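1. need a 3D model of the sequence below.
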Amino acid sequence: MAGADVVLQGGSLLCSHGGTATVASGSTRLTVGSKGVLVSGGEIGLTFSESCVSAAPTAGVATKLTVGKMPVLLATSGGPTANSQVGAGTWTVQSAGQTKLTAV
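-> Model (predicted):
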């Protein structure tokens, strides 16, 4: 089974309304090139350039790699967004921010 890239600080998410959000921080317990990995829950509340706000992922959470008992997010992650002006949408990972560390 091939793994997917783990999302790091500096990675970016894309909203279905066209907005982007950059991952500003990650866990310092596991780093790649001095950038922390994004653990599940760290994406909640990110604000996109189109005023959307991210919610918890519905896909793409690692089953084999955890940090502090929390799964890390993968490049295949995605979930819902909320926006009071244009309605609900979805987010996906635009860039994991690295290609060295993969997980399943």
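2. C-alpha only now, for contacts and for neighbours.
-> OK.
3. residues in contact with L13?
-> Under the criterion of C-alpha atoms under 8 Å, 6 or more residues apart in numbering, the contact list for L13 reads 20-23, 91-95.
4. so which of those residues wins on neighbours?
-> W91 (27 neighbours; other C-alpha atoms under 10 Å).
5. so which bits of the top strand by length along the chain are buried?
-> Of all the segments assigned as strand in the chain under DSSP state E, the longest by residue count is strand 70-82. In terms of neighbour count (16 or more other C-alpha atoms under 10 Å), strand 70-82 has its buried residues at 71-82.
6. can you check stretch 62-70 too?
-> 62, 65-66.
7. can you check stretch 9-22 too?
-> For stretch 9-22, by 16+ other C-alpha under 10 Å, it's 9-15, 17, 20-22.
8. here's the other one to compare against:
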Amino acid sequence: MAESVVVEGGTIDCGHSGRISLVHVSTRLTVRNKGVLLLEQEKNLPFLPAAPPTSPLPLQCTHVTTSQVPLPAPCITKAASSGVATKLTVGKAAVLLRLAGGATTTPVANAVPPTDSTWKVSAAGQSRLTAV
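-> Okay, the predicted model is just below:
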């Protein structure tokens, strides 16, 4: 079944309630002037607050350290393990779809176990272009 292609302004959520808005996308294919998210562009995205902060404030990743005074240990996305288009590519790179998701990790050494979690697209950012 065809699903919406993820574009700039779409959102990704982590398993610790964090949310980020997508800004690093390809402009080689656009939908209403918003570039699409290609495979590999979803990797290493940190669930950190925007700088400067947007209004309203995005949901924060709640993952913390095991320190006596817990410190943030935000998730970082790994490669998509689902929701990758098989029929639509841009320069040989597949686009990501609304059902995309994968694992996360944190680079913080003393993060509360488990250090790995998951991420998923919570909003594609458009519904005009679909793919399988």
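9. mind listing which of the buried residues of stretch 62-70 of structure 1 are in helices?
-> The helices in this structure, assigned by DSSP state H, contain none of the buried residues of stretch 62-70 of structure 1.
10. of these, which belong to strands?
-> Counting by DSSP E, the members of the buried residues of stretch 62-70 of structure 1 that fall within strands are 62, 65-66.
11. strands along structure 1, start to end?
-> Listed in chain order (using DSSP E), the strands of structure 1 are 4-5, 12-15, 20-22, 27-32, 35-37, 53-54, 59-67, 70-82, 89-95, 102-103.
12. and of those strands, who's closest to I44 of structure 1?
-> Using C-alpha to C-alpha as the criterion, the shortest distance between I44 of structure 1 and those is 5.3 Å, found for strand 53-54.
13. what stretch of structure 2 does the closest one fall on?
-> Taken onto structure 2 by TM-score structural alignment, strand 53-54 of structure 1 occupies residues 76-77 there.
14. run through who's touching that stretch.
-> Outside stretch 76-77 of structure 2, the residues within contact range by C-alpha under 8 Å, 6+ apart are 42-47, 102-107, 118-119.
15. as CSV, these with distance to S127 of structure 2 would be great.
-> Formatted as CSV, the entries for those read as follows, by distance: C-alpha to C-alpha, whole Å:
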residue, distance to S127 of structure 2
E42, 19
K43, 23
N44, 26
L45, 23
P46, 25
F47, 24
G102, 22
A103, 25
T104, 26
T105, 30
T106, 32
P107, 34
T118, 24
W119, 21
